[in-house]
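> Return a 3D structure for these sequence lines:
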Amino acid sequence: MTISTVDAEAARDLIARENQALNEGASFDYVDELYAEDVIVNMTRTGDDQPVVSREDIKALYREWKSAFPDLRVEVEHEAVEGDTVMQYVTMRGTHEGPFRGIASTGNEIAVPGFHMRRVQDGQIVETASVAGMATLLGQLGLKLPLEA
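Alright, predicted model coming up:
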């Protein structure tokens, strides 16, 4: 089955809308519009290993990051689109102004590398996976690795 360039461009545009909405706002209502109700989520929340499985979980994760890093923005460093799938290598930048997973606000600037994969069908994201460089983030927040129990 061949997917047209129009489909690839539509997928790219949808993911660009998601990044723009995350960068600009504090409301996460766009998740309900952009993500299919039965989205397949391939992520685990680092720190408690709870799987992220739904649009509500995605909103909670975004809310957590934006409350800790209110100026959080996603910068796309590299992007590849093949058919209905968009892969992005990103840098997430922001200032640590609120608690994050038990770490009190430090005021530190962060620049965290990560990858996002989004698969799009019928104008919505139907599958997603994201990975953030959490070791990099923890170091930028002043934690020394390895953590001792």
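
> Please make it C-alpha for all contacts and neighbour counts, starting now.
Fine.

> residues touching the residue nearest to residue 114 when sequence neighbours are not counted, list them.
Using C-alpha to C-alpha, 6 or more residues apart in numbering and skipping residues adjacent in sequence, the residue nearest residue 114 is residue 132, 4.3 Å away. Residue 132 makes contact with 112, 113, 114, 115, according to C-alpha atoms under 8 Å, 6 or more residues apart in numbering.

> how about this one, so we can line them up?
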Amino acid sequence: MSSTPTDTTEDRRRWPQQWADEVHGKQNLDFIDECHAPNWVGHFDGEDLTNTEYKEMQRQLLGGFPDAEFVFGPVIVEENTVAGHWVMTGTHTGEFAGLEPTGRSVHVTGTFVTHYDENGRAVETWENIDQFSMLQQLGIAPEDFTMGGMLRTLVNLVKSGL
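From the prediction side, this is the model:
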């Protein structure tokens, strides 16, 4: 597989799924270095990440959810920008963000926009992840969002060290 998307719209549309298959399916974190420009910056739920920080985030995700699978769609391509929606499913069988394994399955969604340079390498990514839903599915946050539920969530987060 080429480490950079090609010039056709369809190849760019398939690129996010190919990326996930390589990074999560094959657990090949070095692939990130191949497809991100050295000065890549990511914006994830309001936090800016470097390549090194992003690889650590993916390492933690793989450790906590080694069976994580991503499905992308729809994916929209506009010149050097690719945007879309993804769904991740996986089972929490390892430590993740300081949280001991719960054995629970999760179904998490997110959206992304990635801009590529003239060489086909990602230079900037914006991503939003439904982290609250993940916390609900892991039993950290309540299913019903009420004031009492919010207080229980805070207590659970403090207890878990998040």
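
> about what we covered before: after alignment, which residue of structure 2 pairs with the residue nearest to residue 114 of structure 1?
Correspondence of residue 132 of structure 1 to structure 2, assessed by TM-score structural alignment: residue 129.

> same deal with residue 59 of structure 1?
By TM-score structural alignment, residue 59 of structure 1 lines up with residue 55.

> Measure the mean distance from the helix or strand hosting its match to structure 1 post-superposition.
Following DSSP states H and E, one finds residue 55 of structure 2 within helix 51-64. With mean C-alpha distance after the TM-score superposition for structure 1, helix 51-64 of structure 2 departs from structure 1 by a mean of 0.6 Å once superposed.

> distance between that helix and the chain's centre?
Chain-centre distance of helix 51-64 of structure 2: 9 Å, with C-alpha atoms, centre = their mean, to the nearest Å.

> quick one: contacts of it?
Contacts of helix 51-64 of structure 2 (C-alpha under 8 Å, 6+ apart): 24, 27, 29, 32-33, 36, 38-42, 68, 91-97, 101.

> what's the following helix or strand after that helix?
Where DSSP H and E defines the elements, the next helix or strand beyond helix 51-64 of structure 2 is strand 69-78.

> what does that next one correspond to over in structure 1?
Taking TM-score structural alignment, strand 69-78 of structure 2 hits residues 73-82 over in structure 1.

> how far apart are the matching stretch and its match in structure 2?
Looks like 1.3 Å for stretch 73-82 of structure 1 (mean C-alpha distance after the TM-score superposition for structure 1).

> residues of stretch 76-89 of structure 2 that come out buried?
Residues of stretch 76-89 of structure 2 classed as buried by neighbour count (16 or more other C-alpha atoms under 10 Å): 76, 77, 80, 81, 82, 83, 84, 85, 86, 87, 88, 89.
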